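In: Sequence and predicted structure, then a few things I'm wondering about:
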Amino acid sequence: MSPINSINLSRIFSKLDKNGDGHVSLDELKGFLDIIGIIASEEELELLVGKTSLDSIDFFLFYDAITKAYIKQSSYKHDDHRQNDFLENDLQKVFGVFDLNGDGFICCEELQSALSRLGLWDEQCGKDCMSMINVYDKNSDGKLDFEEFKDMMLAN
């Protein structure tokens, strides 16, 4: 899981705060988590965050906590084969978020749609959509297959 910068976190928070009240309800948070493939009930989320809604600071702290938990879980000493299986499974789930039509490829339109749903799309991104894909598109077909996507996600 790559850390998201504060600008993008603010954009995500604004997108999730559908009624503009400065708080993200657990229902709004659950909807976002469902989109990215993390299934949790509102009851589980309330137990986790201890509140029925999050202001922007709480949202940033929530993100920080789940990121640290994920990193800790990922660094837990499993044998290499098992750890690779976990990583592969996580990447397959994330790939599915982007591969909207399920054809096994991510095209420019799917990338734009997924980034829009996550609150990470803007006009500047739109101008660079194809170039973002081309960086990792090894076979130059204009789209990313899973292996190319995996290379992109694992690049440092």
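Out: Noted; the coordinates are in hand. Numbering: from 1, shown residues only.

In: all contacts plus neighbour counts: C-alpha atoms, from now on.
Out: Fine.

In: ranges for the helices of the protein?
Out: 6-16, 26-35, 42-49, 56-75, 80-98, 108-117, 123-136, 146-154 (DSSP state H).

In: Format the ones you listed as TSV; extra columns: mean neighbour count.
Out: Compiled in TSV, the helices of the chain are given as follows (neighbours: other CA atoms under 10 Å):
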stretch	mean neighbour count
helix 6-16	17
helix 26-35	17
helix 42-49	14
helix 56-75	14
helix 80-98	15
helix 108-117	18
helix 123-136	14
helix 146-154	16
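
In: ok, second structure coming up, stack it against the first:
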Amino acid sequence: MAHPRDSRVSFQPRDQFGRSHEPNPQEALDINQTLSEEQKKDISQAFTLFDQDRDGYLDYHELKFGLKALGFELPKPRVYDLLTKNGIAPPWHPPNEPCPGPSLRITTQAFEAIATTLIASRDPREELSRAFDMFDQDGDGIITLEDLRIVNSTIKQGTTASDKDMANMIAQADLTGKGGVDREEFIDMMIAAKRRRGY
């Protein structure tokens, strides 16, 4: 006998009151267009990674950790609020019966919309400051060639940069000749690069 989840494709998503709830494709498209390709990929990967039972939905815990992977460490009440406002009754829930909050599930489209809203509300300088900390391996407030070498060693083969390329990156951003890039230089450089790329 097939598990009720196996037939989920034939079901219409329903809200917590058992009503049909089909996401608006145009709305999802509009939301998607505000994201960079890298952000879309990050969101998709977070959903896939934390959909641990591979049912195509995120429960409360999966939602919490999926958002955490994207850099949003939200308090439990906030995550629960997002679940109750954006969640749907899963296909295996009895139709026309109210679905209690903890049993609600988040679809890919809902996760995308939640993540997009959170990303849009971020302060770009704060985001770049967090990125700086990832590169500043020894925490001395300056990204040096050695820091870049360490980060570079963790990247898969074929996408790594040469020492010469990394030294050039440092030289272009190091405005005071200190042999590395400080936080403000890094943030200014990244903002300028985003403007050149048109976002």
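Out: Received, thanks. As the structure is a computational prediction, the values presented were derived from the model and not from experiment.

In: quick one: the most centrally placed residue in the second structure and residue 121 of the second structure, what's the gap?
Out: What sits nearest the mean C-alpha location of the second structure, by CA atoms, centre = their mean, is residue 70, with 3.5 Å. Separation of residue 70 of the second structure from residue 121 of the second structure (CA to CA, to the nearest Å) stands at 13 Å.

In: do residue 193 of the second structure as well
Out: Distance of residue 193 of the second structure to residue 121 of the second structure, given as CA to CA: 21 Å.

In: roughly how far apart are the residue nearest to the centre of the second structure and residue 113 of the second structure?
Out: Here the distance between residue 70 of the second structure and residue 113 of the second structure works out to 13 Å (CA to CA).

In: what's the answer for residue 156 of the second structure, then?
Out: Here the criterion is CA to CA. By it, residue 156 of the second structure lies 30 Å from residue 113 of the second structure.

In: ok, now residue 72 of the second structure?
Out: 14 Å.

In: Over to residue 26 of the second structure?
Out: To residue 113 of the second structure, residue 26 of the second structure is 12 Å away according to CA to CA.

In: what touches both of those two?
Out: Listed as contacting both residue 26 of the second structure and residue 113 by CA atoms under 8 Å, 6 or more residues apart in numbering is no residue at all.

In: Show me how far stretch 71-89 of the first structure is from its chain's centre.
Out: Averaging C-alpha positions (CA atoms, centre = their mean, to the nearest Å) puts stretch 71-89 of the first structure 19 Å from its chain's average.

In: I'd guessed residue 110 of the first structure sits against residue 97; true?
Out: No: using CA atoms under 8 Å, residue 110 of the first structure is not in contact with residue 97, being 9.2 Å away.

In: Surely residue 70 of the second structure is in contact with residue 43?
Out: Yes: in this structure, residue 70 of the second structure is within contact of residue 43 by CA under 8 Å, at 7.2 Å.
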